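**Student:** Next come a sequence and a model predicted from it.
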Amino acid sequence: MLFTSDLVASYAPDVKRLRRFEKIFLKSGESKKVNFSISAKDLTFTNNENQKVVEPGDFQVTIGNLRANFALK
């Protein structure tokens, strides 16, 4: 599961939003590589005026216990 968080926004959307997931089946001891892609559209939220917007700023992506921050300009 891939979650995004908008760290600074004019309107506070959900703290953590599910953006992608892939259901996989693993045997005991098996590992598998899963790739996710996101776009600026995936970072939109609904503002106070019921409009879908994406704002530049700092974001965080979380997959399992891994986290990475990035800036959208």
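**Tutor:** Perfect, I can see it now.

**Student:** C-alpha from now on. contacts and neighbour counts both.
**Tutor:** OK.

**Student:** From Val53, how far out is Arg17?
**Tutor:** For Arg17, the distance to Val53 (Cα to Cα, to the nearest Å) stands at 15 Å.

**Student:** Compare the two and say which one has the larger neighbour count.
**Tutor:** Shown here are Arg17 and Val53; by other Cα atoms under 10 Å, Arg17 has more neighbours (17 against 12).

**Student:** and the more buried one, what is it in contact with?
**Tutor:** Shown in contact with Arg17 (Cα atoms under 8 Å, 6 or more residues apart in numbering): Phe3, Thr4, Ser5.

**Student:** what about versus this one:
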Amino acid sequence: MHYPPKVALSTLVNSLKGVSARLLRKEYPAHIRKYLWGGHFWSPSYFAASCGGAPLWIIKEYIESQKRPG
């Protein structure tokens, strides 16, 4: 994902969560209720990582090479 460097990551994530929650609630109101997180669609936390512009095949290879929990 690319976004302007002046936009704080937390602002971007909050916007994505807010818009997606509104759209999902609008499209699937009855179904969504059982998945709410204390009345909210999303948890207040988030995770973000950067791959420094590496090609997707390298990222995929890296992920696939990671150990699985036992």
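**Tutor:** Here it is on my side, so go on. Here the structure is a predicted model, which is why all the values come from computation and not from measurement.

**Student:** what's the TM between chain one and chain two?
**Tutor:** The TM-score (TM-score structural alignment, normalised by the length of the second structure) is 0.27; 32 aligned residues with a Cα RMSD of 3.1 Å.

**Student:** picking up where we left off before, would you mind checking the contacts of Arg17 of the first structure for buried ones?
**Tutor:** Buried members of those, counted by 16 or more other Cα atoms under 10 Å: Phe3, Thr4, Ser5.

**Student:** Just the element for the second one, please.
**Tutor:** In this case it means Thr4 of the first structure. Element membership of Thr4 of the first structure [criterion: DSSP states H and E] is strand 2-6.

**Student:** and that strand, what does it pack onto?
**Tutor:** If contacts are counted by 3 or more Cα pairs under 8 Å, 6 or more residues apart in numbering; DSSP states H and E, strand 2-6 of the first structure sits against strand 17-20, strand 57-63.

**Student:** Now those in CSV, please, with extra columns for distance to Phe70 of the first structure.
**Tutor:** Shown next, in CSV, are those (distance: least, Cα to Cα, whole Å):
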stretch, distance to Phe70 of the first structure
strand 17-20, 16
strand 57-63, 5
